[in-house]
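Asks: the sequence and its predicted three-dimensional model are supplied below.
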Amino acid sequence: MEFWTNIPYKTNQSMKYIVVIVLVVCVYSCKKNNKENEFTKTYVQKEEIQLVNPKIIVNNVIIDTSSSIIASLPLDQTVIRYTTDGNEPTETSEKYTDIISISESGTYTFKAFHPEFKSSGSEQVSFFKKGIDVDIFSLITPLNKQYPGQGESTLVNHKKGTLNFRDGEWIGVTEPFIAIIDFKTKIFLDSVDIGYLVNTDAWIFPIQNVSIAFSENGADFTDIEPQEALEKIKTGSTKLDNIHIPVAKKLKKLKIKISNVTSIPKWHQGKGNPAWLFMDEWIFNAKISN
């Protein structure tokens, strides 16, 4: 009887030891796994986090004598790089180290890099040389009461609008826009730069079409076919842009007609409606002609 009564006792003791061992192993494994998971999670999070875009501060994008760019992103080990050829910056592009002085027209693209995070998106800013002054700017199309800008001078006041289409530097229309520019004296017009805004969320689309005619005597006009292909937006977008139109003619007057998107595309919530067209500065790159 003593033999049989001792078996349960020894078995219980053994089971207790086994349970304790199993618990210890489980706790150790869990702690180890948690540490590994925490390390992996931290590593993955850092690899997946993208840097915010660098902040770009510009005096004026229309250059009279000079302008400047300041780029910043206050995070240790961050390097900002930039290009001037329109391409996306890479880790081998020019390194931004100090304020950049600008005296010529061109496009600057900035991007931030960090050893532990994904590189930022890019920020782009274009500079334009101040064009020749206009003597008389006559609107054939009346201004829209909702977005009149600062009147007809909005397009020739040597100021560029921002991404905020309510900043007062934009003329907004929903129908073709026609203006006649009188330079008073004869000039040789090299080209025209027409600034516009894209903000598809606000139903603002790119320029659909441009028609230009010039007059050498101030009365008779001859058409010029624009050579630049116009942008077609296929997805949502918000940006400042510009159309550069070569002219290379002696003239006294210029007639410009800008057409908007007459029907918003099917992918957009406003499909079928006429789109807004927002324009700011028109720059006339010219010299006085004898």
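Replies: Thanks, I have it.

Asks: from here on, contacts and neighbour counts on C-alpha atoms
Replies: Will do.

Asks: quick one, strands of the stretch 101-250 of the chain?
Replies: Along the stretch 101-250 of the chain, counting by DSSP state E, counting those that start in this stretch, strands occupy 106-113, 123-129, 136-139, 149-152, 171-173, 177-199, 209-215, 222-224, 238-259.

Asks: this is the comparison structure:
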Amino acid sequence: MKKIIYILIFIVGFSCAKNKKPNYTQTKEIQLVSPNFTVDSIFFKNNATIHFSSVLANTTLKYTEDNSSITQQSKTLKSPLRIEKSSTIAVKAFHTDYKESETVKLQVKKIKHNISSAAIRIFPEPSSTYSANGATSLTDLKSGYPQFKKNNAWLGFNAKEISFNIILDKPLLLSKITLHTLTAQGDWIFAPEHISIKNNNTIIGELVNKEASKQSFSGANVNFTEVPITPKTYNALTIVVKSLNGIPNWHSGANNIPWFFIDEIIVE
């Protein structure tokens, strides 16, 4: 008789556990994985197509194109995005049972001038470990990605000052120079402290980055660093990039020379 009672208790307990609903409160504390993306070209002449996806079924992707915060009321991503102008696309995943994901941002750039035939001299030469295809990598419209150790598009320099001398194949009316760079402080890769643009030894534009030494261990990030220049027609430019004198004291690599990574120079 006692054995039968134990069996009944087991059956009832199993039935209750089977019919018990998931704890909604608990799942709401689990954050969704950020969306994945692929893009046919970070730099484009006419347009770019971006595909976003999520690892969890029944997830809704919301996005913005104007740097505004993403909410449930933002536009819903239903198909690949076709971009026809320089944009910063921000995407976040939502699900009724889980906490919304972190925002993923992707910046794409429409190219006005293709300078792939320009002659470029670099001093000093990039590290042999991160040399990509040499100077031609700076004008081939091929983007490097945050996973720089698995990507052969970046030129990496471990120097306090780097100069890029550019001779264009034809004069161009220009007002801005953009450098596509990488920061990854955990890997000793920092943003430059100063960038100057010269023409015939005359400075025509410069940028001072007061945030270069600021601590920001947010992983690896690619950046479009824009430097306005005096609007004029140019056929030769010199870009001088100055790194921090040393990695800041808060870093484990304090006082060492930081790395500078670049993969593209854009003129417009």
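Replies: That came through, no problem. These figures come from a predicted structure and were not determined experimentally.

Asks: so what number do they get for TM-score?
Replies: With the length set by TM-score structural alignment, normalised by the length of the second structure, the two chains reach a TM-score of 0.84; 246 aligned residues with a C-alpha RMSD of 2.2 Å.

Asks: could you dump the strands of the stretch 101-250 of the first structure into a markdown table with distance to Ser66 of the first structure and mean neighbour count added?
Replies: Shown next, in a markdown table, are the strands of the stretch 101-250 of the first structure (distance: least, C-alpha to C-alpha, whole Å; neighbours: other C-alpha atoms under 10 Å):
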| stretch | distance to Ser66 of the first structure | mean neighbour count |
| --- | --- | --- |
| strand 106-113 | 12 | 22 |
| strand 123-129 | 9 | 18 |
| strand 136-139 | 26 | 15 |
| strand 149-152 | 25 | 18 |
| strand 171-173 | 27 | 25 |
| strand 177-199 | 19 | 19 |
| strand 209-215 | 30 | 19 |
| strand 222-224 | 32 | 13 |
| strand 238-259 | 20 | 18 |
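
Asks: can I get those strands in a markdown table with distance to Thr162 of the first structure?
Replies: Output for these, formatted as a markdown table (distance: least, C-alpha to C-alpha, whole Å):
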| stretch | distance to Thr162 of the first structure |
| --- | --- |
| strand 106-113 | 16 |
| strand 123-129 | 11 |
| strand 136-139 | 23 |
| strand 149-152 | 13 |
| strand 171-173 | 12 |
| strand 177-199 | 9 |
| strand 209-215 | 22 |
| strand 222-224 | 30 |
| strand 238-259 | 7 |
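
Asks: could you find the closest non-adjacent residue to the most centrally placed residue in the second structure?
Replies: Centroid-nearest residue in the second structure, with C-alpha atoms, centre = their mean: Val222, separated by 3.1 Å. Distances taken as C-alpha to C-alpha, 6 or more residues apart in numbering place Leu182 nearest to Val222 of the second structure, at 4.5 Å, with adjacent residues excluded.

Asks: any idea how far the counterpart of that neighbour in the first structure lies from Ile207 of the first structure?
Replies: Under the alignment (TM-score structural alignment), Leu182 of the second structure pairs with Leu197 of the first structure. Using C-alpha to C-alpha, to the nearest Å, Leu197 of the first structure is found at 9 Å from Ile207 of the first structure.

Asks: give me the common contacts of those two.
Replies: Common contact partners of Leu197 of the first structure and Ile207 (C-alpha atoms under 8 Å, 6 or more residues apart in numbering): Leu277.

Asks: mind listing what the nearest residue to Thr233 of the second structure once chain neighbours are set aside touches?
Replies: In space, and not counting its chain neighbours, Thr233 of the second structure is closest to Leu173: 4.0 Å by C-alpha to C-alpha, 6+ apart. Applying C-alpha under 8 Å, 6+ apart to Leu173 of the second structure gives the contacts 231-234, 268.

Asks: just to revisit the earlier point, and of the strands of the stretch 101-250 of the first structure, who's closest to His268 of the first structure?
Replies: Of all the strands of the stretch 101-250 of the first structure, it is strand 177-199 that lies closest to His268 of the first structure, at 12.0 Å by C-alpha to C-alpha.

Asks: the closest one vs the second structure, average offset?
Replies: On superposition with the second structure, the mean distance recorded for strand 177-199 of the first structure (mean C-alpha distance after the TM-score superposition for the first structure) is 1.2 Å.

Asks: now do that strand against strand 209-215, angle only.
Replies: 150 degrees (axes from the mean of the first three to the mean of the last three C-alpha atoms, to 10 degrees).

Asks: which residues touch the alignment partner in the second structure of Glu116 of the first structure?
Replies: The alignment partner of Glu116 of the first structure in the second structure, by TM-score structural alignment, is Asp97. Contact analysis of Asp97 of the second structure by C-alpha under 8 Å, 6+ apart lists 24, 27-28.

Asks: change it to 6 Å
Replies: Lys28 (C-alpha atoms under 6 Å, 6 or more residues apart in numbering).

Asks: go on, the one 3 residues further on?
Replies: When the contact criterion is C-alpha under 6 Å, 6+ apart, the partners of Glu100 of the second structure are 31-32, 93-94.

Asks: so can I have a markdown table of those showing distance to Ser131 of the second structure?
Replies: Shown next, in a markdown table, are the contacts of Glu100 of the second structure (distance: C-alpha to C-alpha, whole Å):
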| residue | distance to Ser131 of the second structure |
| --- | --- |
| Gln31 | 38 |
| Leu32 | 37 |
| Ala93 | 37 |
| Phe94 | 40 |
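
Asks: all set now, cheers.
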